[in-house]
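K.L.:
the following comprises the amino acid sequence and a computationally predicted model.
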Amino acid sequence: MKKGNPWALIPFVVFLILFIGSGVITGDFYAFPVIVAIIIAGAVALAMNRKETFARKVDIFCQGAGNLNVMLMVVIFLLAGAFSGVTKGMGAVDSTVNFALSFVPQNLLVMGLFVIACFISLAMGTSVGTIVALAPIGVGISEHTDLSMALVMAAIIGGSMFGDNLSFISDTTITAVRSQGVRMKDKFKVNFWIVLPAAIVTSIILGIITMGETAQVEHVSYSWIKILPYILVIVFALAGMNVFLVLASGIVLAGAVGLVDGSYHVMDLFQKMGEGMAGMYEIAFLAILIAGMVEVIKYNGGIDYLLYLSTRRIKSKKGAEFSIAGLVGITDLSTANNTISILITGPLAKNIADQYGIERRKTASILDIFSCAIQGLLPYGGQILAAASVAGISPVSILQYSFYPVLIVVCGIIAILIGYPKKNNA
């Protein structure tokens, strides 16, 4: 294996210094815009390697940025944003939350909130959006009982990470799948059976430690028709339909429901689609810019060096899988963003997987599971910060009840050790 060039990794170092350094100095890890940090790091990459002309380096950058998988990822991001915007605007989120709450037994509220968060995040494809929708309800439940506010918030965060890790319209899932060139339904099947035990054990733990606590939840109304677009997307995706058709069908149905029930006029509908897409612009441009920067780093020998460094002590396929898990986990610790961590480590993981014969669906699952696990445990991550802000508590206080993120790490490790899935399993 080529040893590569460690100096080619300087752009990565610049990015981490800007992103983490600004967070340490200001106390806000989102103070320095991540897209600006990437642009500066990309500029550093283009300034390196004097053997090549600047025009040639720009060509290399653009070839990476315009990679087929990257462009497909960007279009999927935009469609997912449009679907999210249209469904939210016509009241699908509220209906889904109210539907779930109406079925929760009053003596299992915290466990119920966890399960509800799992379902809603799976449907919506966003962990932060799920937290924003459910956290106020969790605050109300905590205030009317002796239940710890931190415990309630941890249950909601755990459930939100379930869907973030599995949803067909989650940016982390889209990124993991596209970076490894695997079908969404194949990754979902592998990923789901790895994390399901963690979700079950989490539910049991929450049920046991809150046994006897009850609170009265007011009667809430919901509309089945508003929930249908989410159900349609999940069913079509599991059936193996092309992701573009899945999202397009969801947008059309959600738009039709909104027009029929008066939630939208025609121009309102298009405006919501545009707003939803606009919400994905940053992650779309990040995908493009990171891919371009990585291509230049790869050309200069940086990826070869990372491969050499991360695989020199690997003696088996299991060792390679643990290496991928460690890489994406460390990257997420550094960036506090699981999607960005997958964008950065995805190409490297693919190279390791090809070298050691790891199935792509397993690699995509490892990337998604371990990045989401770390993200759900970061007190400076967006998910915990959002919940802590709504609840008015310290982000650190939530960590002691963060059962689900810890358990999916355990389940991920077990899956690697036992060699799941076997090659003949779908």
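P.N.:
Happy to help now that I have it.
K.L.:
every contact and neighbour count from this point should use C-alpha atoms.
P.N.:
Fine.
K.L.:
residues of stretch 62-70 that come out buried?
P.N.:
Residues of stretch 62-70 classed as buried: Cys62, Gly64, Ala65, Gly66, Asn69, Val70 (neighbour count, 16 or more other C-alpha atoms under 10 Å).
K.L.:
before we move on, what about stretch 189-197?
P.N.:
Per 16+ other C-alpha under 10 Å, stretch 189-197 contains these buried residues: Lys189, Val190, Asn191, Phe192, Ile194, Val195.
K.L.:
okay, now the one to match up with it:
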Amino acid sequence: MREQPSFYVALTPIVFMVVVLVLGIGVMGWPASVCLLLSAAFSAIIAITRLKYTYEEIQAFVIEKIAAVMAPVLIVIFVGFMVATWSYAGTLPMLVYYGMKLVDPSWLFVIAFILNAVLSYVSGASWGSVASIGVALMGIGTGLQADLPVLAAAIVTGAYFGDKLSPLSDTTNLTSAVTKTRLYDLIKYLLWTTIPSTIISIVFFIFMGLSHTAQGEISADSLKMLTQLASLYKFGFWPLLPMLIVLCFTFLRLPTVPALLCSALTAVVIGWLYQGFPLTEGIKATMGGFKLTMIGVGNGAVLPSVRELLEQGGLNNQGGFMAFIICAMMFAGILTGTGMMDVALQKAASKIKSVFSAILCSGVLCVIINLLTGSDGLNKIVVSELMQKKFEDLNLNSLVLARPLEDFGTMTAPIIPWSAAGLYMATTLGIPVYSYLPYCVFFFSSMVFALIYASTGFRLLKHQPTAVLNPA
């Protein structure tokens, strides 16, 4: 007879994962994939020995969870496919060349934040803005010798500004739906934490830009890099076309994978017909990544910075990401499929007595679910179900519940290394999550302002039964 997990049984694999991650990564230097795989194995042992699940059932839970994240996995794979062809076609070199000429190094960080915020707000696609403008900005930052983790943080936080506020964003619409609030009422309510966080972020990135690039000019090495890029490629309208394709798909809210594939195939044709490079080498680049030797440039012919900028991408180089996501989803699938996560969360929610603790608990639960499952969509569904009645009992409007789902649930997704969002950002920008995490001021300040309002009672709307309407 299968047993319902007790609280302590449900908590055991969670504690085990935390200990293994801290000791394995922080002390032993193990790969995160290995730590997550050990956590999944430990969870499976508990599920089989204590909860009487069969191996076949455990396997089904894992397969179901992996299948649920295949859409973002495909996007990451095709980003690698696309980036290699952008180097082959001259798209990335051209963007870097003119970006380095036009952008003042001192203002690069704040420009990156604002550009990604505007694009993601207009399109509702944070991942699309990172894959287009974000990739180009990282190339410009490499050429300008900028602090790349700070630049990555500016790109990611700017992109998630739109993910949080855009009426076209999937996460914003999901939050509106699960909390039964009007979409535009939710967006206006989110401004109370978003506006001050945005101001703080802009000031922070201005300060970082001025302090890291005090000279405000391009170095001699960067000037040499510009000369070499111009000698390797022909610039003009055609190399820009692959990026314009991604931007058009993003603005029109068309599927991301076809956008990346169309952009990549167009780039191969441009590299072949416009740049005059061998077609075979362009096809090879999509698999193994772009190499300068593919276009007849020897190993010692260019600066190391030029080689580092251009030699990237390729489907084969995404294997580490695939292993990571499979290990993470194995653990998440076992925890959710056996009900251990639900038991642990319900116990935590049952201890709530005050308004502040309700808001704090909602935010913390969102973060915990992100940590355990890597899904910023699941946290909204689970926490809204757990906490809706509690907020009504405390005479709080559904908008008050919706805000921590965004301020904590959405904002922490890209700063968790094994989440789908974190993996995507790190893979696309080429900067590990732990490197850009300290500079994500927008995320942290959003959470701080949410807790300040919760503790002071500022803008905590009262429950209105008539306000529970169709979110459309």
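P.N.:
Structure's in. What do you need? What you see is a predicted model; the values in this text were computed from it and never measured.
K.L.:
for the buried residues of stretch 189-197 of structure 1, which one is nearest Leu327 of structure 1?
P.N.:
Comparing the buried residues of stretch 189-197 of structure 1 against Leu327 of structure 1 with C-alpha to C-alpha picks out Asn191 as the nearest, at 18.4 Å.
K.L.:
any idea how far the residue lying closest to that closest one once chain neighbours are set aside is from Leu166 of structure 1?
P.N.:
In space, and not counting its chain neighbours, Asn191 of structure 1 is closest to Ser365: 5.2 Å by C-alpha to C-alpha, 6 or more residues apart in numbering. Distance, Ser365 of structure 1 to Leu166 of structure 1, using C-alpha to C-alpha, to the nearest Å: 9 Å.
K.L.:
sorry, back to before: adding secondary structure and distance to Gly125 of structure 1 as columns, could you present the buried residues of stretch 62-70 of structure 1 in TSV?
P.N.:
Formatted as TSV, the buried residues of stretch 62-70 of structure 1 follow (DSSP: H, G, I helix; E, B strand; the rest coil; distance: C-alpha to C-alpha, whole Å):
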residue	secondary structure	distance to Gly125 of structure 1
Cys62	helix	30
Gly64	helix	27
Ala65	helix	25
Gly66	coil	25
Asn69	helix	20
Val70	helix	19
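K.L.:
show me what the longest helix that structure 1 contains packs onto, helices and strands only.
P.N.:
With secondary structure taken from DSSP state H, structure 1 has its longest helix at helix 184-209. Applying 3 or more C-alpha pairs under 8 Å, 6 or more residues apart in numbering; DSSP states H and E, we find helix 184-209 of structure 1 packed against helix 109-124, helix 149-166, helix 171-180, helix 224-238, helix 360-375, helix 403-418.
K.L.:
if we use 7 Å, what do you get?
P.N.:
helix 109-124, helix 360-375, helix 403-418 (3 or more C-alpha pairs under 7 Å, 6 or more residues apart in numbering; DSSP states H and E).
K.L.:
tell me the most buried of those helices?
P.N.:
helix 360-375 (a mean of 28; mean count of other C-alpha atoms under 10 Å).
K.L.:
strands of the stretch 201-350 of structure 2, start to end?
P.N.:
Applying DSSP state E, counting those that start in this stretch to the stretch 201-350 of structure 2 gives no strands.
K.L.:
quick one, helices of it?
P.N.:
With DSSP state H, counting those that start in this stretch as the criterion, the stretch 201-350 of structure 2 has helices at 220-232, 241-251, 256-273, 279-288, 304-310, 319-337, 340-349.
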